[in-house]
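**Student:** build the 3D model from these lines:
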Amino acid sequence: MGGRPGADAVVCASDSLAVGALLGLADAGAAVPVIGFDNTPTAEALGFSSVEQRPEDVAEAILHLLMGPTGDVVSPRRVESGSAHALITPELVVR
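**Tutor:** Down below sits the predicted model:
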């Protein structure tokens, strides 16, 4: 390889970008794993791994932020920087 380090994998910000990376790598004749983000049906159909943030977890976090822990009513509130957030734990779907 002439002193150039090779890539061990390519991690993409979306499954759409992963498809482009797969095409580019195939065109270059490189066998490098590609990982996408969003775990779309495209990732499943093409058989590459992808990171998934489950929509039901995102929806639950949004409702909790909007309606509070009781879920009774949407209550207006003054939001200060960093005070309203939720951490969604992603899952790597390996293919």
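
**Student:** can we go C-alpha only for contacts and neighbour counts from here?
**Tutor:** Noted.

**Student:** list the buried residues of the helix or strand hosting L65.
**Tutor:** Using DSSP states H and E, L65 sits in helix 55-67. Residues of helix 55-67 classed as buried: A61, L65, L66 (neighbour count, 16 or more other CA atoms under 10 Å).

**Student:** one more sequence to fold, the one below, so I can look at both together:
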Amino acid sequence: MAIADEAFEGINRAIRNTEKNLSNARKLFESYLNSIFTQKGDRWEEKKLGDIATLRNGLNFTKSNKGIAALKELKQSILQKAFTGELTADKGEK
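**Tutor:** Below you'll find the model as predicted:
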């Protein structure tokens, strides 16, 4: 039984370490996102969504707006660029 106890203790330790690493990664990512949106650089522009897209029912784009990304895709793009370092707080996209 001692071998099994050691194995389970090792597994539990690995789980705790993984959970701690995940928590730290989330905190780091949240901090990075916060820095992007609070340190507005020279090229930062704020616009209302209605000024750059035609909305229907508050959510749907018309078929004629082929060049405008859907909000979900835009959000994913921002997150991906933040993770890869392609998006910076002071310069926008690289």
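
**Student:** with both chains overlaid, what TM-score comes out?
**Tutor:** Superposed pair, TM-score by TM-score structural alignment, normalised by the length of structure 2: 0.25. Supporting alignment: 42 aligned residues with a CA RMSD of 4.4 Å.

**Student:** what helices and strands are in contact with the helix or strand S31 of structure 2 falls within?
**Tutor:** Assigned by DSSP H and E, S31 of structure 2 falls within helix 2-38. Judged by 3 or more CA pairs under 8 Å, 6 or more residues apart in numbering; DSSP states H and E, the packing partners of helix 2-38 of structure 2 are helix 71-84.

**Student:** in the helix it packs on, what's buried?
**Tutor:** Neighbour counts using 16+ other CA under 10 Å place L79, K81, A82 of helix 71-84 of structure 2 among the buried residues.

**Student:** the second one reaches L87, doesn't it?
**Tutor:** Yes. Between K81 of structure 2 and L87 there is a contact under CA atoms under 8 Å: 5.1 Å.

**Student:** helix or strand right after the helix or strand harbouring V19 of structure 1?
**Tutor:** Using DSSP H and E, V19 of structure 1 sits within helix 15-28. Going down the chain from helix 15-28 of structure 1, the next helix or strand is strand 34-37, by DSSP H and E.

**Student:** which neighbouring elements make contact with that following strand?
**Tutor:** Short answer (3+ CA pairs under 8 Å, 6+ apart): strand 34-37 of structure 1 packs on strand 10-11, helix 15-28, strand 49-52.
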